[in-house]
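Enquirer: got a predicted structure plus its sequence, pasted below:
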Amino acid sequence: MTVSLKRLFLVAITLLVIPLLGLSLWSSLTEPQITDRLQLYQTDLLLHVNELQVDDPQDANLLAARKAVLGNDPLKTALEQYQDVRQSAATNLQKFQQQLPAPAASDDPIAAPTAPIPSTQDKLQNSQTLTNIQKQSDLLQQLDLRIGLLQADQDNIQPALATWAKLTQSGNPPSQSAQLANVLTGLWSEPPQIFPNAEELLQKQLEGWFRYKALSRLYQLQQRTEALNTLEDQEQQVAQQTLVKLALVSTVPTLGAVIGVALIVWLSIRWLLGAGQSRETTGSLAWQVPWDWEVIAWVLIVGFFFAGQIAIPGLLGIGSRILSQVGISASLAAVGGRAKAFYTLTYYLLMAGTGLFVLYRAVKPFSPLANDWFRLTGKRNWFLWGLGGYFVALPLMFAVSLVNQQFWQGQGGSNPLLQIVLEEGDPVALLIFFFTAAVAAPIFEETLFRGFLLPSLTRYLPVWGAIGVSSLIFATAHLSLSEVLPLTTLGIVLGTVYTRSRGLLASMLLHSLWNSVTMIGLFILGSGVE
């Protein structure tokens, strides 16, 4: 391909990619974050721990751990959190409802209102909006069921009955949530009313602490002492296991953040005391870049965005349709989580392989490169730099996430993989997801964004500017508006670690640790709800 044709192709691909990326980012604006869901999962675990009975008053360690995890009033806190999430869900539902086209007005007051015939794009958008409306409506029903149980457990019976009444009055025929609300209303009414299928509905439609509370009420009313004792014994076992899980989820990152703050203070003091003495200036950290902006754009636009966000998803979609025509897709769907895991891994390996191939072909004409290009070990201890970078990233990400959450208010989208892992129970699927996030992603993304993009930008920007711009592109590539600020912060830490250590293994380790701890935390939270 001649230079002029190659440049023309690059311009055409860029004009295609930029609007599609902008559309993907804009569409994430109306997508909910996973933050609220994570908060409720942790709240559900706290409710289990609240049931833990400490038989030995001398067991100071267990008492201290229980108090540290629960706080002062866990039931009140849980109710407030559920009500906050419900308010957010109601706001989202209203936004989605407003996105539906309103019927056009008519001059004839008798004639039915008409609307223009929607285009195919409008139909797809309306279909997605209706799907979002249904999801939010279902979520509101589930939240009302749980809010009512929290109110009833705190002896606020009338508010609980009023909460469930909203469900029993909606829908004809009644939905499963409405049927369950009827059962719960009967259990806490005066006098109580027990429906014939009460236990079956409670077992099937409730989970975790909420199932325990509802079944406990049922068995008490039925005077089934043996069943009640068995249920309480099971809950005590769950509560003890959950206390350990919550301690891992909350204590380990907190200790890591404390270490990170200490490292930040130490590095700041060292930098202040050594300013003017260190010979390693930001200018000396820049790379010798033999290529220009066109090579950078070619690798980034064609090798990553076009291949990863357009071409490969399109090919996989065509493959999926072919499989459905020959009857294979049904068997894949039956595998469930494993099919999603294999699809995710296949997609990522194809994207990484294509991106790295384009990168290799783009820089090959400039070989041999200088010694500090794409080095793994670098000139400093890569393990210490990667581990230390992870600790430093923890408090920074905590602080940025708090600000970010206040700004986005639960909107802006999240990585869909997080939700899948949170709800996945298959060990094989989880192992595949873990490999994708903790091994494949760090190797590819660090090679592309830190190994190639960051050094390449030092031809046109100072080192700190190259770190910032490459981090922003890295964050934007995840296609969720709410994740741009946190991931940019993480990218800055990754870029600083790579720039100072000069080794990709350092940033790969940091990246892998971050993804690994996140995945393990999601697994622990998701495994503790039942």
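Expert: Ah, there it is.

Enquirer: contacts, neighbours, all on C-alpha from now
Expert: Will do.

Enquirer: just say helix, strand or coil for the residue nearest the centre of the chain.
Expert: With distances taken as C-alpha atoms, centre = their mean, the chain has residue 418 as the residue nearest its mean C-alpha position (3.8 Å). Secondary structure of residue 418, reduced to three states by DSSP: H, G, I helix; E, B strand; the rest coil: helix.

Enquirer: over to residue 459?
Expert: Remark: residue 459 carries the secondary structure label coil [criterion: three-state DSSP].

Enquirer: where's the closest residue to residue 301 other than its chain neighbours relative to residue 462, distance?
Expert: In space, not counting the residues next to it along the chain, residue 301 is nearest to residue 14; the distance is 6.4 Å by C-alpha to C-alpha, 6 or more residues apart in numbering. For residue 14, the distance to residue 462 equals 25 Å [C-alpha to C-alpha, to the nearest Å].

Enquirer: so between the two, which is more surrounded?
Expert: Neighbours of residue 14 and residue 462, each counted by other C-alpha atoms under 10 Å, are more numerous for residue 14; the result is 19 against 15.

Enquirer: tally of neighbours for the nearest residue to residue 491 once chain neighbours are set aside?
Expert: Nearest in space to residue 491, with sequence neighbours left out and distances taken as C-alpha to C-alpha, 6+ apart, is residue 471 at 4.4 Å. Per other C-alpha under 10 Å, the neighbour tally for residue 471 reads 27.

Enquirer: so residue 471 makes contact with residue 489?
Expert: Yes: counting by C-alpha atoms under 8 Å, residue 471 does reach residue 489; the two are 7.4 Å apart.

Enquirer: from the chain's centroid, how far away is the strand or helix carrying residue 4?
Expert: Assigned by DSSP states H and E, residue 4 belongs to helix 3-27. Centroid separation for helix 3-27 versus its chain: 28 Å, with C-alpha atoms, centre = their mean, to the nearest Å.

Enquirer: show me what the helix or strand following that helix is packed up against.
Expert: Sequence-wise, the next helix or strand downstream of helix 3-27 (DSSP H and E) is helix 35-50. Helices and strands touching helix 35-50, as assessed by 3 or more C-alpha pairs under 8 Å, 6 or more residues apart in numbering; DSSP states H and E, comprise helix 60-70, helix 74-99, helix 208-222, helix 225-274, helix 504-527.

Enquirer: the same query, at a cut-off of 7 Å, please.
Expert: With contacts taken as 3 or more C-alpha pairs under 7 Å, 6 or more residues apart in numbering; DSSP states H and E, helix 35-50 sits against helix 208-222, helix 225-274, helix 504-527.

Enquirer: just the angle between that helix and helix 504-527, please?
Expert: The directions of helix 35-50 and helix 504-527 differ by 60 degrees, with axes from the mean of the first three to the mean of the last three C-alpha atoms, to 10 degrees as the criterion.

Enquirer: need the contact partners of helix 35-50.
Expert: The contact list for helix 35-50, computed with C-alpha atoms under 7 Å, 6 or more residues apart in numbering, reads 70, 78, 85, 209, 238-239, 242-243, 410, 525-526, 528-529.

Enquirer: now, which of those sits nearest residue 305?
Expert: Sorting the contacts of helix 35-50 by distance to residue 305 puts residue 410 at the head of the list, at 26.8 Å, by C-alpha to C-alpha.

Enquirer: take the one below as the second:
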Amino acid sequence: MQNSAKSVFGAMILLIQHLPHLHSTVAKREQFYDKFYSKLRHFPHLCSFKFNSKAPLKCFCSKNQTTHEAFQGFSALPRDTPWDNDTVWSTMALYIFSLHIPLSLGSLSLVSQLMHMPILDPQTKALSRLAIQTLEFILTLLLLKLTAKPNYRFRNFFRDNELCSKRNWIFASAFGVGFLLSLVFLTSLLAERVIGPKAVSNLVLKEILDCSNISRTACFIAYCVVTPFLEETVYRGFLLASISSEMQWQQAVVISSAVFSAAHLSVENSLQLFIIGCVLGCSYCWTGNLRSSILIHSLYNAMTLLLTYLS
């Protein structure tokens, strides 16, 4: 132990004496290393040291391996969320029972009473639906802002974190759309063979699309712009991100997709909605931002509108 200490001390003295040569040319640096190594032979405990005479003396610092330890491998969602875990489900219940269900079920009848029209024409229905969806989106953002942590800046809600910027959300969106359409097509084909062919599932939507250009435009904006932003903000940006902070991301995707399906109040389409929610949830988990799931949702709704219009 004493010999090792003397050897290290002697090597340090040699290195300090020849320190000015480290910033010289390669030839001088090579001479320094040869001279230094020849003197180092007098210290047997350090004779196994090797030096590279072609490269300057450098310090290699390893990166912190725990930089992304808050992420769960596949999932890019951070553990720290803008909402406390104790308030997530109460906020979700407040949204569903105070905003979503009243505006979805009773809004058109209220419009009918205000306009003194027993039956709304398709164009009025389309414009009313667009206005109601926009109102629900604004009120939802306000609700999420009010229930977030006091020190949280809500404008950061739609921003990427460090890991998100390294993942291609456009590629994820393209893959998600293709995978979702293929999956829905296969499930629809299977259901058609088991149950039989199904007529147009939404006659009201078909009527709106066949009415006028104004009704079609309003319907497109409502279904392909406002609805994707609204639902992805609630079910992925809020619910999925919040519950994934306290469980595995796979479990969070399944739970949020089940809530997403149930909130549509459609037993007939519940399985298909659950599958859609899972695909959107996986896309959001991998990319870590809402742009991917919003784009997939928007393109899927646009395809649905097109098929309904052509049917």
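Expert: Structure received. Source: prediction; values computed, not measured.

Enquirer: if we can go back for a sec, can you redo the contacts of helix 35-50 of structure 1 as CSV with neighbour count and distance to residue 202 of structure 1?
Expert: Written out in CSV, the entries for the contacts of helix 35-50 of structure 1 read as follows (neighbours: other C-alpha atoms under 10 Å; distance: C-alpha to C-alpha, whole Å):
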residue, neighbour count, distance to residue 202 of structure 1
70, 20, 26
78, 20, 21
85, 20, 23
209, 25, 12
238, 21, 18
239, 23, 20
242, 24, 22
243, 23, 25
410, 24, 30
525, 24, 22
526, 21, 20
528, 20, 18
529, 20, 15
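
Enquirer: tabulate the residues you listed (a markdown table), appending distance to residue 218 of structure 1.
Expert: Rendered in a markdown table, the data for these read as follows (distance: C-alpha to C-alpha, whole Å):
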| residue | distance to residue 218 of structure 1 |
| --- | --- |
| 70 | 27 |
| 78 | 23 |
| 85 | 28 |
| 209 | 14 |
| 238 | 20 |
| 239 | 21 |
| 242 | 24 |
| 243 | 26 |
| 410 | 36 |
| 525 | 28 |
| 526 | 27 |
| 528 | 23 |
| 529 | 21 |
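
Enquirer: what's the closest of these to residue 424 of structure 1?
Expert: residue 526 (7.5 Å).

Enquirer: the closest one: what's it in contact with?
Expert: With contacts defined as C-alpha under 7 Å, 6+ apart, residue 526 of structure 1 is in contact with 41, 422-423.

Enquirer: mind checking how far it is from residue 140 of structure 1?
Expert: Plainly put, residue 526 of structure 1 is 20 Å away from residue 140 of structure 1 if you go by C-alpha to C-alpha.

Enquirer: and residue 229 of structure 1, by the same measure?
Expert: The value you get for residue 229 of structure 1 to residue 140 of structure 1, if C-alpha to C-alpha is used, is 33 Å.

Enquirer: between these two, who's got more neighbours?
Expert: Taking neighbours as other C-alpha under 10 Å, residue 229 of structure 1 and residue 140 compare with residue 140 leading, 20 against 13.

Enquirer: surely that one meets residue 86?
Expert: Yes: A contact is recorded between residue 140 of structure 1 and residue 86 when judged using C-alpha atoms under 7 Å, the distance being 6.3 Å.

Enquirer: where in structure 2 does stretch 167-181 of structure 1 fall?
Expert: For stretch 167-181 of structure 1, there is no aligned range in structure 2, judged by TM-score structural alignment.

Enquirer: stretch 252-265 of structure 1 too?
Expert: Mapped onto structure 2 with TM-score structural alignment as the criterion, stretch 252-265 of structure 1 occupies no residues.

Enquirer: before we move on, what about stretch 125-143 of structure 1?
Expert: Under TM-score structural alignment, there's no match for stretch 125-143 of structure 1.

Enquirer: where do the strands sit along the stretch 1-150 of structure 2?
Expert: Per DSSP state E, counting those that start in this stretch, the stretch 1-150 of structure 2 has no strands. Nothing in it meets that criterion.

Enquirer: let me see the ranges of the helices in it.
Expert: In the stretch 1-150 of structure 2, the helices defined using DSSP state H, counting those that start in this stretch lie at 2-17, 26-40, 88-95, 101-105, 107-114, 122-147.

Enquirer: quick one: map residue 92 of structure 2 onto structure 1.
Expert: For residue 92 of structure 2, the residue aligned by TM-score structural alignment is residue 300.

Enquirer: so that match versus residue 4 of structure 1, what's the distance?
Expert: To residue 4 of structure 1, residue 300 of structure 1 is 19 Å away according to C-alpha to C-alpha.

Enquirer: between the two, tell me which one has more neighbours.
Expert: Here residue 300 of structure 1 and residue 4 are compared on neighbour count by other C-alpha under 10 Å; more neighbours surround residue 300, at 22 against 9.

Enquirer: gap between the more buried one and residue 351 of structure 1?
Expert: The separation that residue 300 of structure 1 has from residue 351 of structure 1, given C-alpha to C-alpha, amounts to 12 Å.

Enquirer: likewise for residue 122 of structure 1?
Expert: Counting by C-alpha to C-alpha, the separation of residue 122 of structure 1 from residue 351 of structure 1 is 31 Å.

Enquirer: more crowded one of the two?
Expert: Applying other C-alpha under 10 Å to residue 122 of structure 1 and residue 351 shows that residue 351 carries more neighbours, namely 23 against 13.

Enquirer: that one corresponds to which position in structure 2?
Expert: When the two structures are superposed using TM-score structural alignment, residue 351 of structure 1 falls opposite residue 136 in structure 2.

Enquirer: and the helices in the stretch 201-311 of structure 2?
Expert: Using DSSP H, counting those that start in this stretch, the helices of the stretch 201-311 of structure 2 run over residues 203-209, 213-221, 227-231, 241-243, 249-263, 270-287, 290-310.

Enquirer: quick check: which of the ones you listed is nearest to residue 73 of structure 2?
Expert: With C-alpha to C-alpha as the criterion, residue 73 of structure 2 lies closest to helix 270-287 of these, at 8.9 Å.

Enquirer: in structure 1, what stretch matches that closest one?
Expert: Aligned by TM-score structural alignment, helix 270-287 of structure 2 corresponds to residues 484-501 of structure 1.

Enquirer: identify the residues contacting that stretch?
Expert: Here stretch 484-501 of structure 1 has contacts from 285, 378-380, 382, 385, 389, 393, 397, 400-401, 450, 467-468, 471-472, 474-476, 504, 506-507, using C-alpha under 7 Å, 6+ apart.

Enquirer: with structure 2 overlaid, how far apart is that stretch on average?
Expert: Once fitted to structure 2, stretch 484-501 of structure 1 is off its aligned match by 0.9 Å on average (mean C-alpha distance after the TM-score superposition for structure 1).
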